[in-house]
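In: Predicted model and sequence below, questions to follow.
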Amino acid sequence: MTTCGEFLVKQLEARGVDTVFGIPGVHTVELYRGLPGSRIRHVTPRHEQGAGFMADGYARVSGKPGVCFIITGPGMTNILTAMAQAYADSIPMLVISSVNERERLGLGNGYLHELPDQRRLTSGVSAFSHTLMSVEALPAVLARAFAVFASERPRPVHIELPLDIITAPADHLRLAHRPELRRPAPNRSLLREAATLLKNAKRPLLLLGGGCVEASAEARALAQALDAPTALTINAKGLLPPGHPLLLGSNQSLPPVRALARDADVVLAIGTELGETDYDVVFDGGFEIGGALIRIDIDAQQLLRNHLPHLAILGDARLAMRMLLADLPAGELSPNSPGAQRAATARAQLAESFEGWTNYRRLFDTILQALPQARFVGDSTQTVYSGNHLVELDGPRRWFNSSTGYGTLGYGLPAAIGARLAEPQRPVVCLIGDGGLQFSLPELASAVEARVGIVVLLWNNQGYGEIKRYMERRDITPIGVDIHTPDFLAIARGFGCAAERARDHAHLAELLRNAPADRPLLIEVQEAPPFA
């Protein structure tokens, strides 16, 4: 007999799933029955939140949904934070959980792992949550989930299987034909109207977000055609390469870029929420758009949030760029063009504001000289905050972290593991602080077990340094921020990792070049000379 749990595995494999993150429990073991006969790799985190963060990092790199098998009750409450981070950053994630038998749902009799309503818990952090009430409904519900990933704003989906459904016979089910779904094309007449506005603009500005990561070539061509200074959200880093004459970096919260936004006569924003964590990290409400705003987004509701547009165009970012380019002159990329000159002036002003950040610039220069192809996966920590402004890379999906959107701690390490599993050939550097690492420290064991070679660059300031400074600036006596700092090197070695404290930049470069490929290397960098 083929059970529903076994048939689920076959369907996932047929849809290209090659990795599942999860911790087996008595309520999910029947989901695992079909895994040994499949080509799907199972990775065991040490906490369900870690499973979600690993799936998130995997999805950001691969572009495919990260898949998790999660137990009833505590497994679901544990993964909610990871789902919320993925929801905020529009990351595809498929969370498949168990739930109590159908006849026991909602009774409140105290069954193992019982919750009143798991779907209600997940509804705020998922595109949809569904309880499978019959075996026959499984193909259609999975098709619905993958339709979200393929054709809508990608976000987590939760499907829960009652225990009596997981073990029910599914011999009568067959893998069904899957029609190919694509994201919707934008309205051509609205795009032509946008093209007319842009062709007549004297001071255009281009704002690109994470919704554009699949359109790197189109983004570069569009910036050139418009001769528009271009700002990238943190999740869009790499759409324009370092040294591009129109690049403003991810500095929309700083005065030089804000001045361009106020002065622009037409602003084109594509695939970006225009949200606080990219446009107002100083939390003063100071980002303003002075001219006509054109917004293009896959999410109709998002088109009308934060900043109301003159033109709102619903559709896929890549298709919209291609259609716009057909109505625009090709343009020439020149450091002497009006747009490049405006961008150069803003970059010079930004450089002045970064003069006190030479220590961080030197740190990233050292890393990129040793590992020029590195991908950076970050937590919420000082190296991430500075790198968001300073670091530019030559392609998308090479820089992401949890300082955007939901802004959780503990994300960096498990997400870096997922990122390396998605693309094993590229080095991964996890940027994390001593406070954040203590949220997910046991995931070092997961990486050792899975033979994942990542570099964990630990910025150690012996506490929650950023929050402490924030309290002091507000004249609040610091409490709860000077936390005990363990011996991270000893702990990492105990987990089976390599671990060293970098003495200086030359030693750091040597450690990076010799990082093992089959286990993590934790490098502790003290927030003190020569790194401070």
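Out: Structure's in. What do you need?
In: drop to CA atoms for contacts and neighbour counts, all remaining ones
Out: OK.
In: Quick one: the helices in the stretch 401-532 of the chain, in order.
Out: 412-422, 434-440, 443-449, 465-473, 488-495, 505-513 (DSSP state H, counting those that start in this stretch).
In: what about versus this one:
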Amino acid sequence: MRRMTGGAAIVEALAANGVDTVFGLPGAQMYPLFDALKQREAAIRTVGARHEQACGYMAFGYARSTGRPGVYAVVPGPGVLNTTAALCTAYGTGSPVLCLTGQVPTAFLGKGRGHLHELPDQLGTLRSLVKWAERIERVEDAPAVIDEAFRRMLSGRPGPVAVEMAWDVMAGAAEVAPLPASRPDRRPVPCGEAVARAARLLAAAERPMILVGSGAQHAGAAVLALAEALDAPVGAFRGGRGVVDEDHPLGVSSYAARLLWDDTDALVGIGSRLEMPYMRWAGMMRLIDRPETPPLVRLDIDPVEFERLVPEVGILADSEDGARALLAAVRAFPRRDRPDRRAAIAAAKARARSAVEAVQPQVAYLDAIRAVLPRDGFLVPELSQLGFATYFGWPVHEPRTYVSEGYQGTLGFGFPTALGVKVAHPGRAVVSVTGDGGFLFGVQELATAAQERIGLVTVVVNNASYGNVLRDQQTGFGNRIIGSVLENPDFLLLAKAFGVAGAAVSTPDGLAAELRLAFDRPGPTLIEVRVPQGTEASPWPFIHPPARPA
């Protein structure tokens, strides 16, 4: 038993659960917690930010790139509301993020007196956005509530959680008994009958395909072994990129997967919502919740997924456990002779690569980055013309090295998320690829990068527009342009003002050369890529391809 404040009790529980970094922005209700973080700075690094949304997205980047919980702390009310986009992104991508926030004094809870940062129902608001949210009512309850937060974050489908503590409780003190670190719930055992049914279906297939999502990021070896047993290509849209190396004969890009789709006679979805075949390829306005052809096998740890998209066979399991169980069952059947399968996959990969060459200059710039970024380096795209092209034009070689936005599609997420990725991986190269519009959503975090010496390389493509909006207005709305053309600052002077190294280029070779220099710098770098407005080819024919690509 130790006497400590509520803030210190939270920090001690974080340390017990292995937390080494907290992203945060201090304020009145959170002073005791930040004071406790200062006293524990030898064990837990606190990374400050200039806007609360960046705290949330840095924690998201940390979690997404490591698989471990990312933690952030902000004031209640407007502070926590500023982070809700990041919580939604974490929820959508199955990323474990812990939000820590304060509350009005206990006596004012639910009184509506307009105390500082008061919300009508902050806990209710948070519960609508995350897996679980709770208030710590007493100082001595902090270890149990924080441990429960970690259990909830990491059990089943990972996701964000939130914990609040009233101002007076966080500042108060009590005798606190530490608890051992939380442990996730035991993973479900794959149902033998379901596995056997799926194996029979797959053993009879001639042209099966595997599509993976965020839930398979830790299961690469098992997924690849299953793919090799089936001679099945493995594709992904965003979250599953890198589960199987796209250099492997069975690792395919999203567009190569589309070229193979029409001849596919069995689909295995592993840890994925299967957005590509049933929304992107079928039409975003058409709801498919019971696909018929080809037969669908789904392997997922979330039982609700089998109601959202009903498979022919559903296997409730962790992706690694389920893939290994399915592999063993498939191997019990005589291996099916598929002599032309690998050749067909290779042809689709070559055809896809040739086709996407039309998306210029984006693909040329991506090729330049890929040529100099180490295979274990990280790319964090943005909702931008270059970012959209990464969906099909950026080969991913290792799990978790492609950190995307998921279905929330939050413009401006990329730069602060990449800062969190770099904090988590200081010894590995991290590149943020963003547009001029999205970058300015969080430009103030250049100050964070400089102050915290975060060696992130940020590539800002300056086309003086929200490029996608501008194209849509030109082509779909009679060239009636509104709100999509931008007058930008001088990005090199901006970088200099923040104390960040800067460079400007206008060719892919120039970008490659500047990246090599940037990777050798200890601090942050901003590289502006100047692209004439309206000159980028549309990436959408490769994201929403026609029914059967020509």
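Out: All right, it came through fine. This structure is a prediction, so every number in the text was calculated from the model and none was measured.
In: before we move on, the earlier item: now, of the helices of the stretch 401-532 of the first structure, which is deepest in the fold?
Out: Of all those, helix 412-422 has the most neighbours on average by mean count of other Cα atoms under 10 Å, namely a mean of 30.
In: how far apart are it and its match in the second structure?
Out: With mean Cα distance after the TM-score superposition for the first structure, helix 412-422 of the first structure departs from the second structure by a mean of 0.7 Å once superposed.
In: what range in the second structure does that helix sit on?
Out: With TM-score structural alignment applied, helix 412-422 of the first structure matches the range 414-424 in the second structure.
In: Spatially, and excluding backbone neighbours, which residue is closest to the alignment partner in the second structure of Ile367 of the first structure.
Out: Counting by TM-score structural alignment, Ile367 of the first structure lines up with Ile369 in the second structure. Nearest residue to Ile369 of the second structure, sequence neighbours excluded (Cα to Cα, 6 or more residues apart in numbering): Ala512, at 6.1 Å.
In: and that neighbour, what pairs with it in the first structure?
Out: Per TM-score structural alignment, Ala512 of the second structure is aligned with Ala509.
In: Residue range in the second structure corresponding to stretch 229-238 of the first structure, please.
Out: Under TM-score structural alignment, stretch 229-238 of the first structure corresponds to residues 233-242 of the second structure.
In: now stretch 480-500 of the first structure
Out: Alignment of stretch 480-500 of the first structure against the second structure: residues 483-503, by TM-score structural alignment.
In: again with stretch 46-55 of the first structure
Out: The aligned range for stretch 46-55 of the first structure is 50-59, by TM-score structural alignment.
In: residues in contact with Gly240 of the second structure?
Out: By Cα atoms under 8 Å, 6 or more residues apart in numbering, Gly240 of the second structure lies in contact with Val212, Gly213, Ser214, Gly215, Ala216, Gln217, Ser272, Pro399.
In: Out of those residues, give me the two with the largest separation.
Out: Spanning the widest gap among the contacts of Gly240 of the second structure are Ser272 and Pro399, at 14.8 Å by Cα to Cα.
In: any idea what Tyr91 of the second structure aligns with in the first structure?
Out: Aligned by TM-score structural alignment, Tyr91 of the second structure pairs with Tyr87 of the first structure.
In: One more: Ala9 of the second structure?
Out: Matched by TM-score structural alignment, Ala9 of the second structure corresponds to Phe7 in the first structure.
In: packing partners for the host helix or strand of its match?
Out: When elements are assigned from DSSP states H and E, Phe7 of the first structure belongs to helix 4-14. Helix 4-14 of the first structure sits against helix 163-166, with contacts defined as 3 or more Cα pairs under 8 Å, 6 or more residues apart in numbering; DSSP states H and E.
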